[in-house]
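Enquirer: Below is the sequence, then the predicted model.
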Amino acid sequence: MTADTRQLKTWLAATARKDGDAFRQLYDATSSKLFGFALRILVKRELAEEVIQESFVSIWNNAASYQAGLAAPMTWMTTIVRNKAFDTLRRLDGAVEIDADNFDKEVMDALESVDPTPIEALQISDESKALARCFAKLESLHRQAIALAFYHDLSHSEVAEQLALPIGTVKTWVRRGLEKLRLCLTKLEGV
């Protein structure tokens, strides 16, 4: 069963109000896709099952913090699963190397690849398209640091820990990346 983005948003909103039936529908609609994503990271089925269980507990507890303007529901839930999976790998192996070039691709592959409806297509603003174009032009490590800080709501120190880098490096990458985004968007506005 594949649910459209609007339905997932509705179920997440109801889950935020602790609606068990909506949470069950959200789980039924997304768990197999999220499990597949966790399994690709962890390889072992039992670890992926554990991560999915922890992830849905987190989704239940944090549904009220979901912000539709920042990410699609599947993106938000995939991020939770990804972070739990990497936490598991770190716990098992002591360290995880994140391949920044494949980071975006893995997340995107895990998401549903349905074309937007005409109404959804109209809702995609020129500004968001411009931001996406400028974001894609950033160096992959800068893009990853900004994504972790802003899309995943991590502090600079959490980003530094996630990427196994000094906090000063992360702050520099985020600052430079945001400046490059500002300059790129300013150029596009002038066109």
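Expert: Yep, that arrived.
Enquirer: contacts and neighbour counts: CA atoms only from here.
Expert: Will do.
Enquirer: what are the ranges of the helices in this structure?
Expert: Using DSSP state H, the helices found in the chain span residues 5-16, 20-42, 45-62, 73-93, 100-110, 118-123, 126-137, 140-146, 156-163, 167-190.
Enquirer: can you pull the buried residues of the third one?
Expert: Okay, so that is helix 45-62. For helix 45-62, the buried set under the neighbour-count rule, 16 or more other CA atoms under 10 Å, comprises 47-49, 51-52, 54-56, 59-60.
Enquirer: what's the answer for the last one, then?
Expert: Judged by neighbour count (16+ other CA under 10 Å), helix 167-190 contains these buried residues: 167, 170-171, 173-174, 177-178, 180-181, 184-185.
Enquirer: if we can go back for a sec, quick one, which of the helices of the chain is packed in tightest?
Expert: Of all the helices of the chain, helix 140-146 has the most neighbours on average by mean count of other CA atoms under 10 Å, namely a mean of 22.
Enquirer: Show residues contacting stretch 44-56.
Expert: 27, 31, 34-35, 38-39, 42, 77, 80-81, 84-85, 88 (CA atoms under 8 Å, 6 or more residues apart in numbering).
Enquirer: Tell me if I'm right that residue 63 and residue 16 touch.
Expert: Yes. Residue 63 is in contact with residue 16 according to CA atoms under 8 Å; the separation is 4.6 Å.
Enquirer: Second structure for comparison follows:
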Amino acid sequence: MPGAHVTRDEIENLIARAALGERAAFGDLYAHTSAKLFGICLRVLNDGAEAEEALQEAFVKIWRNADRYRANGLSPMTWLITVARNTAIDRARKRREAQPGLDAAEAMADAAPGPEAQAIASSEAARLDGCLAELDGSHAEAVRRAYLEGETYAELATHFDVPLNTMRTWLRRSLLKLKECLTR
């Protein structure tokens, strides 16, 4: 039933069944998660029509890659959110590249809380904030800018005045520390 709360195990089961090509399971997965994922796409793109297109594109990716979910170690919603967010960020980047006249302020993502921020359980948000606070300040800022604002590794390396490989190392190590913290 759309809108009803589903458990992590139920979502994992739907993803696993979708990986086997079960269209009904994929339909249920869409019904249970599309509203939240749409909110994430809308937050990134700030345009309803583009967010709908990004959502559809994200679900095509989810259908095609459902068999890869288990290998990544993420919770099912984190994986779905990551696919949707990355799809929306890719669309936003393509839009920026297609409109070179935008100044930096117009091209930046809005930092105000959006629909997805309201949908995330406050306890999980507080845990994540606590774990981010355990990181070095510049590393935490780099993680936020990369994964919440969609900045590229190259943009971050320039901003923090470090080599590109150093930025990759910062982000990789920071994500490992976050994962460790969130599993405590």
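Expert: Looks like it came in fine. None of these values were measured; they are calculated from a predicted model.
Enquirer: Make TSV from the contacts of stretch 44-56 of the first structure and add distance to residue 100 of the first structure to it.
Expert: Putting those into TSV (distance: CA to CA, whole Å) gives the following:
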residue	distance to residue 100 of the first structure
27	29
31	25
34	20
35	22
38	18
39	19
42	18
77	20
80	17
81	17
84	18
85	16
88	19
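Enquirer: who touches the nearest residue to residue 164 of the second structure once chain neighbours are set aside in this structure?
Expert: Closest residue in space to residue 164 of the second structure, ignoring its immediate chain neighbours: residue 157 at 5.3 Å, by CA to CA, 6 or more residues apart in numbering. Taking CA under 8 Å, 6+ apart, we find residue 157 of the second structure in contact with 163-164, 166-167.
Enquirer: hmm, 10 Å instead?
Expert: By CA atoms under 10 Å, 6 or more residues apart in numbering, the contact set of residue 157 of the second structure is 142, 163-168.
Enquirer: same question, residue 96 of the first structure
Expert: With contact taken as CA under 10 Å, 6+ apart, residue 96 of the first structure is in contact with 86-90, 162-164.
Enquirer: 7 Å instead?
Expert: By CA atoms under 7 Å, 6 or more residues apart in numbering, the contact set of residue 96 of the first structure is 86, 89-90.
Enquirer: now it: how far from residue 6 of the first structure?
Expert: Distance, residue 96 of the first structure to residue 6 of the first structure, using CA to CA, to the nearest Å: 34 Å.
Enquirer: rewinding a little: any idea which of the contacts of residue 96 of the first structure is closest to residue 149 of the first structure?
Expert: residue 86 (16.6 Å; CA to CA).
Enquirer: Could you find the counterpart of the closest one in the second structure?
Expert: Under the alignment (TM-score structural alignment), residue 86 of the first structure pairs with residue 89 of the second structure.
Enquirer: export the buried residues of helix 167-190 of the first structure to JSON lines and tack on distance to residue 73 of the first structure?
Expert: Below are the buried residues of helix 167-190 of the first structure laid out as JSON lines (distance: CA to CA, whole Å):
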{"residue": "167", "distance to residue 73 of the first structure": "30"}
{"residue": "170", "distance to residue 73 of the first structure": "27"}
{"residue": "171", "distance to residue 73 of the first structure": "28"}
{"residue": "173", "distance to residue 73 of the first structure": "27"}
{"residue": "174", "distance to residue 73 of the first structure": "25"}
{"residue": "177", "distance to residue 73 of the first structure": "26"}
{"residue": "178", "distance to residue 73 of the first structure": "25"}
{"residue": "180", "distance to residue 73 of the first structure": "28"}
{"residue": "181", "distance to residue 73 of the first structure": "25"}
{"residue": "184", "distance to residue 73 of the first structure": "28"}
{"residue": "185", "distance to residue 73 of the first structure": "26"}
